[in-house]
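Q: coordinates only, no sequence provided:
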């Protein structure tokens, strides 16, 4: 009878230790999941901010202003357009292969 009680006591102690270990692992994993969710929320917020910033940077008025100021570009017009034409011996005909 004493052996049976010792075996049962040992089984209860082992079971209790296993339960404590499982609860510890469960809490640790839950904490990691919450950290990952918080990181995902932060990344989503950063992504939305960057997308909005990108939209703001690519507006046509801003691009035109930067082209004028930084690249010294100007709008094209008939007065500054140069047309290139082929010489008389190099005229391409419709349907002709080069």
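A: Noted; the coordinates are in hand. Fair warning: this is a prediction, and the values are worked out from it, not measured in the lab.
Q: okay, CA-based contacts and neighbour counts for the rest of this
A: Will do.
Q: just the helices in this protein please.
A: Secondary structure of the chain, counting by DSSP state H: helices at 2-57, 60-69.
Q: can these go into a markdown table with extra columns for mean neighbour count and distance to residue 89?
A: Formatted as a markdown table, the helices of the chain follow (neighbours: other Cα atoms under 10 Å; distance: least, Cα to Cα, whole Å):
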| stretch | mean neighbour count | distance to residue 89 |
| --- | --- | --- |
| helix 2-57 | 12 | 49 |
| helix 60-69 | 12 | 39 |
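Q: this is the comparison structure:
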């Protein structure tokens, strides 16, 4: 009977240790999962902010403003357009008509 009690006590201790280990692992994984969810939420918000910023930077009026002010570009119109005619030697050298 004493041996049976000793075996049952060892089985009880082993199962208690396994239970504590599994609960600790479960808690650790839950915390890691919550951190990952929080990071995913932060990254989604950052992505939305960056998409909005990209839209603002690529707005046609802003591109035109930068082209005119910083790059000194101007819109093309017939008064300043130059037409170049290709000679037959240019066409034979690989140029396209």
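A: Noted; the coordinates are in hand. No experiment lies behind these values; they were computed from the predicted model shown.
Q: quick check: TM-score for this pair?
A: Here the TM-score for the pair of chains, by TM-score structural alignment, normalised by the length of structure 2, is 0.88; 92 aligned residues with a Cα RMSD of 1.7 Å.
Q: quick one on the thing from earlier: next, format the helices of structure 1 as JSON lines and append distance to residue 75 of structure 1.
A: Below are the helices of structure 1 laid out as JSON lines (distance: least, Cα to Cα, whole Å):
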{"stretch": "helix 2-57", "distance to residue 75 of structure 1": "20"}
{"stretch": "helix 60-69", "distance to residue 75 of structure 1": "9"}
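Q: out of those helices, which is closest to residue 90 of structure 1?
A: Proximity to residue 90 of structure 1 (Cα to Cα) singles out helix 60-69 among those, at 36.5 Å.
Q: what does that closest one correspond to over in structure 2?
A: Mapped onto structure 2 using TM-score structural alignment, helix 60-69 of structure 1 covers residues 60-69.
Q: mean shift between that stretch and structure 1?
A: Comparison of stretch 60-69 of structure 2 with structure 1 after fitting gives an average deviation of 0.4 Å (mean Cα distance after the TM-score superposition for structure 1).
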